[in-house]
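*Asks:* show me the folded form of this:
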Amino acid sequence: MSTEQILAFMMLGLGYGALIAGLATGMVVTYRSTGVINIAAGATAAYSAYVYSELRTTGTLVLPPSIPLTADREPLGALPALAIGLALAAGLGVLQYLLVYRPLAKAGPLAKIVASSGVLLTVQAVIVLRWGADPVAAPAVLPQAPVDLLGVSIPEDRLLLAGLVVVVTALLWTLYRYTRFGIATRAAADSRKGSVLLGLSTARLESANWVIASVLGGLFGMLAAPTTQLQPTTFTLLVVPVLTAALLGGFSSFGVTVATAFGLGAVNSLIALFQGQPWFPKVDGAPLPGVTELAPFLVLAVVLYLRGRALPDRLTAVAPPMPRAPRPRHVGPAAVVGAVVVVAALAGLSFDWRQALINTMLGAVLCLSVVVTTGFVGQISFAQMAVAGAAGYVTAAIGTDANLPFPLPPIAGIAAAVATSLLFSVPARRVRGLQLAVLTLAGGVAAQRFWFGNPQWGSGLRPANVAPITVFGTEISPSHSFWGTESPSSGFGLVVFVALLGCALLVVRVRRSALGARMLAVRSSEAAAVATGVNVGAVKTAAFAMGGLLAGVAGVLYGYNFAGVSADRFGPLTSIAFFGVAVLGGVGTVSGALVGGLLVSQGLLFHAVTTWFGIGPDYQPLFAGLAVILTVIGSPNGVAVSVADGARALRETWRRQRRRGVTATGES
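*Replies:* Down below sits the predicted model:
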C-alpha cells in the first residue's frame, strides 16, 4: 500500500464528503434559524435525487403523482432536470416549515426532533412506495473523466464537488455575517420577540432559511448521487455522519462543519482501502463489517465526552419544556380490567387479531423503556432498539448455540441489554439533550452494522434462531397450540401480557418512589437538582439501567415471537419510529406507552386500518410518519395525557353544572 494509493482513496472520498458537507451545512442553517435539528435532511435530499433520476430517464415529474413532461416519456436534459429538482427542493423546504415546524415554533426540542422523525418516515415511505427499496442508478450531472492530480487519477466530478462545497461555504459565511438577511436571521434566532419589535418578519426569515437548507440538500443530493448508491436507507442513514459534522461544528460554524465532513469522507474511503489489505480483520474470509459506521460513532463519542460538562452551563441550566409526567392513579382497577380484557381477547380473537394484540403488547414494553429514559429523566435516546437487539441476539446465542435451558437465555439477554444501556449512560453524564440524541442514533447504526450484521457474533444477512420457551417439557411459543387456538398461541400471548403487566407496574412504582421524584428533578433542572443534594450521575445511570431492562424484556420477547432475530428488526430507523410512537402516546406516562403500543407497525390500530379499509401493509410506514407529525403538532403531551385532561375537564364541567343545578333548586 503506497502513499499514492492512500492519497488516491482520500481524493475519492471527496464525493462522499461533499454530500455530507452539503447536508450538514443545510442542517446548520435550519438549526441556527429555527432551532430544528432536521434528521430528515438525507431523506428529502434523496427524494430530490430520485426525481432528478426519473426526469433524466423517463421525463416524468413525480410530485408524488407522475406527470409526463416530455412526449412519449423521452428523457429530459441534465440542466432542465437539475433546475426542476432544485425548485422541488425549495418547495419541500417551504412545505416542511409551514406545515410542520412553524406550528411548533414555541415547542421544545423534543417535539421538534419527533416531528423531524415523522417527516423522515413519511418521505422515506413515499420513496419506497414509488421507486421501491432496490438501488437506482442515478445519471451523472458533472463530467466524470479522470484527472491526473499529483500523480493520482481522480474522477473530475469529485474535484468539482469539493470545489463547489468550498464556494458554497464561503457564500454562506458571507451571507450570514455581512448581509442584512444574515444579521436579521441571527437576531431572530437570539430573540423572536425582540426581532418582532424591530419590525422583522420571523416567518419570512425562517421560511427563507428552510428554502436555502433544502436547496443545498437537494443540490448535493443530485450531484453526488452518481458517486454513491441511490437507495432509501443509504441516503436516510447519512444522517449519522451529517449530524456528526454539524455537531462537531457546534451547529454554528460552516467552516468546521465542512472540514469535518471532508474528514469523514476521507476516513470512509480509507476504510474501503484498508478492507482489501491482508492485515484487516476478516470474518469468514470477508472484511469485518460495520467499521465504516463505527468510525463516526467513536469520533463523536470521544469528542462529545471530552467537550461535555458534568453540569450544564448557566445558559442551559433550565431544561427545555418536556411532556407532562403525572403521578399514576387507579392502577389496581386498571390492571384488573386490563387483565380481563386481554385474557378474553386472547381466547376469542381470530389468529390475525391475536397477533396484532401481541405486537401491540410487545411495542408497549419497548415504549415503557422510552418513558423511563426520556419521560422521567429527559434523556433523548435513539438507541432503544439497539439495546433490545442486544438482548435478542444474546438470547439466541445462549439458547440455540449454547443450548442452555430456560430461563438462562432470557436472563442473559436482559443482562446484556442492561450492560449495553449502561454504556450509553457513560456519555450521558456529560452529554445531554439533542447531543445525546445524535450520539445514541450513531450508536444504534454502529450496533446494527458492527454487531448484529456481523456473521461471527451477530447473524449477518440471515436471522439467528431463538429456541422456544420450554418449561417442564412444555413448549410455550407462538406456534404451539394452546386452548385449541391456531398460531399465534394464546399461551404465548399470556406470557407477553404478564411481562407487560410486570414492566408497567415496575414503572408505576418508580414514578411514585423517591427515585422517581429525583428523576423528575433532574429532568427539570440538573443544576437545581444538585443544589438539593441529588446525585445527577447516579440518577441517570439508574434510569438507563431500568430503560435497558425494559428494552431487554422487549428484545427477548421479540425473539421468541418471531423465533429469531435479524439486524433489520433492530435498526436505527425502527428505533426512531418507536421513539416517535412513544412520544405520541405520552412519553411521561405508563398509559402513554400503552397507547404507543397501539400505534406501532403491525399493532392493533394499523391492523384495524388495513383490514377495515383495505389498505395494504406497504402503506403503514406512510401513515405512521403522518400520524407522528399530526399528533406532535396537535397534542405535544401525547394522546394519553390529552385524553386524560379532556376527561378531567368534562368531569369538572359536569360537577360545576350539577352544583349550579343544586343551587338553583335550593333557591327556588
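*Asks:* only C-alpha atoms from now on, for both contacts and neighbour counts.
*Replies:* Noted.
*Asks:* pretty sure residue 220 contacts residue 22?
*Replies:* Yes: if you go by C-alpha atoms under 8 Å, residue 220 and residue 22 touch, sitting 5.7 Å apart.
*Asks:* the more surrounded of these two?
*Replies:* Between residue 220 and residue 22, counted using other C-alpha atoms under 10 Å, residue 22 has the larger neighbour count: 30 against 25.
*Asks:* report the separation between the more buried one and residue 92.
*Replies:* For residue 22, the distance to residue 92 (C-alpha to C-alpha, to the nearest Å) stands at 16 Å.
*Asks:* for comparison, sequence B:
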Amino acid sequence: MIGEYSGYLLAGLGGGAVVAALALGLVLTNRATGVINFAFGAIGMYIAFAYFQFRDNGDLILPVIGIPSRIHLLATPTVFTALLVAVLLSALLGAATYWLVFRPLRRAPALASVVASLGLMLYLQEVVRLNFPTGSAATVVRLGVLPEQPVRFLGTAVTANRLLLVIFVVLATLALTALFRFTRFGLQTRAAAGNKKGALLIGISPDRIGLINSMVATVIAGIAVILIEPISGLDPITTSLLVLPALAAALLGGLSSFTVATCAGLGIGMMQSLILGYTVRPSTSWIPDWLPRTGLQQAVPVIIVLIALIWRGDALPDRAYLVDKRLPSSPTPNHVTLWTVALVGATSVALLNFDALQRQALIVTMVSALLALSVVVITGYVGQISLAQLAFAGVAGFTVINLANDGLPFLVAALAATLVATVVGVIVALPAARVRGMSLAIATLAMAVALEQLVLSSNAFSGGVAGRSVPRPVLFGVDFGISARGADNFRPIFGFFVLGVLTLSCLMVANLRRNRTGLRWLAVRSNERAAAAAGINVGRSKIGAFAVSSFIAGLAGVLLAYSTSTLSTNSFMVIGALVALALTYLGGIASIGGALIAGLLAQAGIFTLLANGGADGQAGTYVFAMSGLALIVMAIFAPDGITGAFRQGLQRLRRALLQSRSRRRALAADSAVSSVAAHHD
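*Replies:* Have a look, this model is predicted:
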C-alpha cells in the first residue's frame, strides 16, 4: 500500500516540476515589475511548439500573423541547436512582452494588466492554432529531450525525465535565490521593486531590471514546458491553464519567495497525482458516482489559493493600490427610452428579415451580451475582477435542463435555475470579499476551475461529455423553441424572447446604476476605505453586486441551454470566461453599451459572421488573434473601450464645433465693428 502511494507521489514529480518552474517565473516577473502575467503558461506553450517544429524540420515560426512567419534556418537541426534557438526566442519574446505590453501598464489599474495578459494569451493560442500541428500524441510525434527509461528511486520505479525535471527546477531555484541575495543585480532588483523613483535617483534603471528579469522568466517557462511534453503532452488551452496551479504555488510564497514557490509547486503536482491515482483505482468505492474522480485533483490548487488569500488578505502585493490610478469611466445612462426603442426596433426588424444563419448569429450575440452585462456589473461598476461568470451561467444552464426534464414548467424552471446561480455567486463572494484586484481575479479563476471540474463535469448533473438536452419551452400554450426545419430554423419567436430578457436586464442595470445602489458601487470601486468612512458597508455592497451579476449570468446560462440542441461542458470552459471578460473590456467594461458591443464581437456572433462572409470565410481566420491584439492596444491606449473612445470622439467633435462657432461669431462681430467704423468715416 505504501509503495503504491509512493508511486503516485513520484509520478507527480514531472507535473510538479513544471508548475514549480512556472511559479518561479511568476515570482521573478512580479518581483521585478509588479505584474501577475496570466499569459505565462501560454508563453511557455508557444516556445515549446516552436522548439518541436524547429527540431522536426529546421523551421523557426515567429509569433506573428498576416505576414510570412516561417523562416528556414537549418536542414538538420540537433537537440542542442533547437534548445539554443528556443532559449534565444524565449529571451526575445520576454523582452518584447515586457517592453510592448507590461511596461506601458506599470501605472495602470490591475484590471488593465489582467486584460492585457488575457489578450496576449488569446493571441498566442491563435498563433499556435494557425501555425502548428496541435493534434494529440497519437497523431503528432515529438522527440523528447530527456531520457524516459524507468529508474529505481526510493524503492519505486519512476521515469528518468521526472527526476531530471526536478533537478532542473531545484538548480534554477538555487541560482535565482543566490542571484537575488548575493549579487549587485539582485540588490538592484529588490531596490527597484520597492521604490522605482528612489532607484532612479541612485542610478538604477527599473526598465533594464524589468527587461532582464522578464527575459530570464520567459526562458525558464519555455524550457520547462519543452521538458514536460513527453509527460503531460502539449495543448494550446490546457498547457496555457497550467498558470493556475503555478499561481497557487507563487501565492504561497507571497509572490516573493523562490524556495517556497518551488516546494509548493512540487507539492501541488505530487498531491494531484496522488489524488488522481487513488480515486481512479478500482478498489476506491466510497466516492459518490456523481462526483467526477478525475476532477478532484483540481481542488488542490483551488484550496491552496483560497488558503493563501484568506491567510494573507490585504497583504498580498498588489501594486495597483499603491497609488491612485484612473479607472474606466462609467457614464450615467442617458436617453434610456430613446436607445431602448431604437435598438429593440432595429433588432426586431432584423429577426423578421434575417435568414436562419443570420438569426442564429443574432441570438448568439444577444445571449453573449447578457453574459457581458454581468461582467459590467461586477467588474465595471464595483471593480471586482471576476473570472467565474461563465461558470455561474453553466450552473444555471444544466440546472434548468434537470428541472425541466423533471417536469417543472418553463418559467418556474428558468427562475429556479437562475436563483441557484445567484446562490452560487453569493457563496463565491463570501471568501472573496476580503480581496480585490489581481488577487480576486486569481481566486475567482480558481473557483471557476473547481466548478467546471467538480460540478459541470459531473455525469449526474450535466451528462458529462455527451451533454444534455432541454425540452422545448412552452409558455401559455405557445411554443418558444428555437429549432425548426430548413429555413425556419432559429425561429424568430425565440429571438424575441431573448431580446425581451436582454432588454429587461439592461433596463434593470441602468436603473441600478442611476440610483443609490450604483453610486455605492462606484464609491467602493474608487476607494473602499473612503466608502467605508462615508458609511457604506463595503462587504455588503460587494456581495450584493455578486448576487446581481450572477443572477444575470444565470439568465444567460438558461437562454444558452434553450438555444442549443445539446448543452455540454465545452460551452463553459474556463477559457470562455477569460474571453468574456476580455471582450467586455474591449467593448467598454463600465457601460451597458460595452456589453452590447461585446455581444457583437462574441464567437459565432454578428461580427464573426460578417468577417467570415466578407471574404469567403478567410477574413474570420484571424478574428481571435486580432481580438487579442486589440485587447492589448485598448488596455494601453484606450482603457474605456470602444464605447469610451466613441464618447471621447464625440466630445472632441462637440468642442471643435463650439470653438468653430465661437470663432465665426468673433469674426462676425469684428466685421460688424469694422463696417460701423467705416460707415462713420
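*Asks:* buried stuff in the lengthiest helix in the second structure?
*Replies:* For the second structure, the longest helix by residue count, based on DSSP state H, is helix 641-680. Residues of helix 641-680 of the second structure classed as buried by neighbour count (16 or more other C-alpha atoms under 10 Å): 641, 642, 643, 644, 645.
*Asks:* same thing with stretch 286-296 of the first structure?
*Replies:* Within stretch 286-296 of the first structure, the residues scored as buried using 16+ other C-alpha under 10 Å are 287, 288, 289, 290, 291, 292, 293, 294, 295, 296.
*Asks:* from the residues you listed, which two are the most distant?
*Replies:* Maximum pairwise distance among these (C-alpha to C-alpha): 18.3 Å, between 287 and 296.
*Asks:* pull the contacting residues for the aligned residue in the second structure for residue 433 of the first structure.
*Replies:* In the second structure, the residue matched to residue 433 of the first structure (TM-score structural alignment) is residue 437. Residues near residue 437 of the second structure by C-alpha atoms under 8 Å, 6 or more residues apart in numbering: 110, 111, 318, 320, 383, 384, 385.
*Asks:* would the fourth one count as being in a helix?
*Replies:* In this case it means residue 320 of the second structure. Yes: Residue 320 of the second structure: assigned to a helix according to DSSP: H, G, I helix; E, B strand; the rest coil.
*Asks:* that one and residue 105 touch, don't they?
*Replies:* No: Residue 320 of the second structure lies out of contact with residue 105 (C-alpha under 8 Å); the separation is 10.2 Å.
*Asks:* quick one: which of the buried residues of stretch 286-296 of the first structure is nearest residue 462 of the first structure?
*Replies:* Nearest to residue 462 of the first structure among those: residue 289, at 14.3 Å, using C-alpha to C-alpha.
*Asks:* that closest one: what's it in contact with?
*Replies:* Here residue 289 of the first structure is in contact with 449, 450, 453, 454 (C-alpha under 8 Å, 6+ apart).
*Asks:* alignment lookup: residue 652 of the first structure to the second structure.
*Replies:* Using TM-score structural alignment, residue 652 of the first structure pairs with residue 655 in the second structure.
*Asks:* so how far is the one helix or strand residue 612 of the second structure maps to off the chain centroid?
*Replies:* Per DSSP states H and E, residue 612 of the second structure falls inside helix 606-614. Here helix 606-614 of the second structure is found 24 Å from its chain centre; the criterion is C-alpha atoms, centre = their mean, to the nearest Å.
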